[in-house]
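Visitor: my questions are about this predicted structure, shown below with the sequence.
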Amino acid sequence: MTTKTATRMRQEERRKLSTKKLIKACLELADEFGMSAVTFEAIGQKAGYSRGLASQKFGSKAGLMRAVINQLHEEVARARADAHHEGMTGLEALEVFVHVHLNSLLKSSANRAYFVLFCSAIAEKSEMRELFAESHDRSKAELMELFSRGVEDGSVRKDIDVEQAALLTGSQLIGISTQSLADPNFDLERIETAFVSLIRTSYAA
């Protein structure tokens, strides 16, 4: 490996690390203090960098939110892969989808922060709403794939409207997630059990 190539690799590693640290700082600030605390200056300071670096990397609040959303989708995809959902029936994979989503709210401040940011975007009627709508469309597409898989493998009823089932399931998860922010005593584990039971009752073949 040439010195120039090694230098480029180290630079790329540093860029990736700084991006991850800045996104982590953004999510921690949102989880603890809300959207108003998410400024490039605060993010840079919390991550140990300058305000200029955060601004340079993301360009705008919208650019920052897009990076945050993309990273969280990647993390959820990895969690689902770790559960080996690809080898499951469609119905089993749907249950994993629900578990990963709700478990992340219990164990990850990053995922709670996502819904803090989402609710802020709605309340403030900001341009960020479009980014969250795109994010939820991605989740809807993933759910549609799981429902379709279930129809094909016989674990899900063949008479369902796949798109509507995916939209309803995703919307219910969004509602559960935002309710968990509003109520500190909200029992996510109990809700997960009830929600999985509802999915089976509604969609199992």
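Guide: Sure thing, it's come through. Residues are numbered from 1 along each chain as shown.

Visitor: please count neighbours and contacts with C-alpha atoms only from this point.
Guide: Fine.

Visitor: leaving out the residues flanking it, which one is nearest to Ala62?
Guide: Nearest non-adjacent residue to Ala62, counting by Cα to Cα, 6 or more residues apart in numbering: Met128, 6.2 Å away.

Visitor: repeat that for Glu95.
Guide: Going by Cα to Cα, 6+ apart, Glu95 has Val196 as its nearest residue, at 6.1 Å.

Visitor: pasting the second one now:
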Amino acid sequence: MTIRVEGELRNKQQMRTERSANRLLKAAAEIVVEGGVAALTLASVGERAGYSRGLVTTRFGSKGNLLRALVERMTKTWAAAHVEPRVRGKSGLDSLLEMMREMREQMSRSPEEVLALQVLLFDALNPGSVTRPPIVEYNANLLRSVESSIEAGMHDGTIGSDLDAQREARWVLEGIRGIGFHWLLEPDDYDAVAALTHLIEVVEARLGVS
């Protein structure tokens, strides 16, 4: 009986921890979109989320750790939860298209987080930025993922075998990055969802075997 009660208490504590961490990271994303990385402080995140600065410090320790956690939430955690289930078992071309479709759905589902990621992408251009290492890793992993899908498609016949997989992968990623830049520049006027929909159609037409 005691073991069961202790287990229930641990589960409740874990749920509270996850809930507060999610609220803090959501608040951090909103602040980054509104004022950039410079506007982000542990105190501002705690206030926005309805918690104390002390809780933010306990959860993340520093602004750098908070930013790295935010990058991971918007890249690795998102990919594991939303992209991997969609692409599993798909052909090379379909896996690439499904990944891009999930990006498009994420724009509609969590626009603040996607815009925050764009801010962090540009912040990483600064060699001294704490976001540079995780962003460089994310960018490289995404490029490899796109290239792997193209190579798989060339092997399974869904993508033309005469293409240069690395060059095509860079072209796809450049298109995605361009959309992110325009959306960040004009968040209220630029239709990023429509732009990505068009890019998906172009990728399918360009790479697919007719």
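Guide: Looks like it arrived, so ask away. The model shown is predicted, which means the values in this text are computed figures rather than measured ones.

Visitor: quick one on the thing from earlier: which ones are touching the equivalent of the residue nearest to Ala62 of structure 1 over in structure 2?
Guide: Matched to structure 2 by TM-score structural alignment, Met128 of structure 1 sits across from Thr131. Contacts here follow Cα atoms under 8 Å, 6 or more residues apart in numbering; on that basis Thr131 of structure 2 touches 64, 67-68, 71, 120, 123-124.

Visitor: most neighbours among the residues you listed, which one?
Guide: Among the contacts of Thr131 of structure 2, Leu120 has the most neighbours (other Cα atoms under 10 Å), with 26 neighbours.

Visitor: quick one: which helix or strand includes the alignment partner in structure 2 of Ile43 of structure 1?
Guide: Under the alignment (TM-score structural alignment), Ile43 of structure 1 pairs with Val45 in structure 2. Assessed by DSSP states H and E, Val45 of structure 2 sits inside helix 42-49.

Visitor: go on, Glu134 of structure 1?
Guide: Using DSSP H and E, Glu134 of structure 1 sits in helix 128-153.

Visitor: skip ahead from that helix and say which helix or strand is next.
Guide: Remark: after helix 128-153 of structure 1, the chain's next helix or strand is helix 162-182, criterion DSSP H and E.

Visitor: Leu106 of structure 1 against Leu188, yeah?
Guide: Yes - with contact defined as Cα atoms under 8 Å, Leu106 of structure 1 reaches Leu188; the gap is 7.4 Å.

Visitor: scan structure 1 for its longest helix.
Guide: What stands out as the longest helix in structure 1, according to DSSP state H, is helix 3-33.

Visitor: apart from its chain neighbours, what residue comes closest to the alignment partner in structure 2 of Thr19 of structure 1?
Guide: Under the alignment (TM-score structural alignment), Thr19 of structure 1 pairs with Ala21 in structure 2. Once flanking residues are discounted, Ala21 of structure 2 sits nearest to Arg59: 7.3 Å by Cα to Cα, 6+ apart.

Visitor: show me what Arg144 of structure 2 lines up with in structure 1.
Guide: With TM-score structural alignment as the criterion, Arg144 of structure 2 lines up with Ala141 in structure 1.

Visitor: residues contacting its match?
Guide: Counting by Cα under 8 Å, 6+ apart, Ala141 of structure 1 has contacts Ala166.

Visitor: before we move on, back to that, number of residues surrounding the match of Thr19 of structure 1?
Guide: So Ala21 of structure 2, with other Cα under 10 Å, has 18 neighbours.

Visitor: let me know the distance separating it from Val203 of structure 2.
Guide: Separation of Ala21 of structure 2 from Val203 of structure 2 (Cα to Cα, to the nearest Å) stands at 37 Å.

Visitor: now swap in Val172 of structure 2 and tell me
Guide: When distance is defined by Cα to Cα, Val172 of structure 2 is 7 Å away from Val203 of structure 2.

Visitor: what sits in contact with each of these two?
Guide: By Cα under 8 Å, 6+ apart, no residue touches both Val172 of structure 2 and Val203.

Visitor: residues in contact with Ala42 of structure 1?
Guide: Residues in contact with Ala42 of structure 1 (Cα under 8 Å, 6+ apart) are Arg51.
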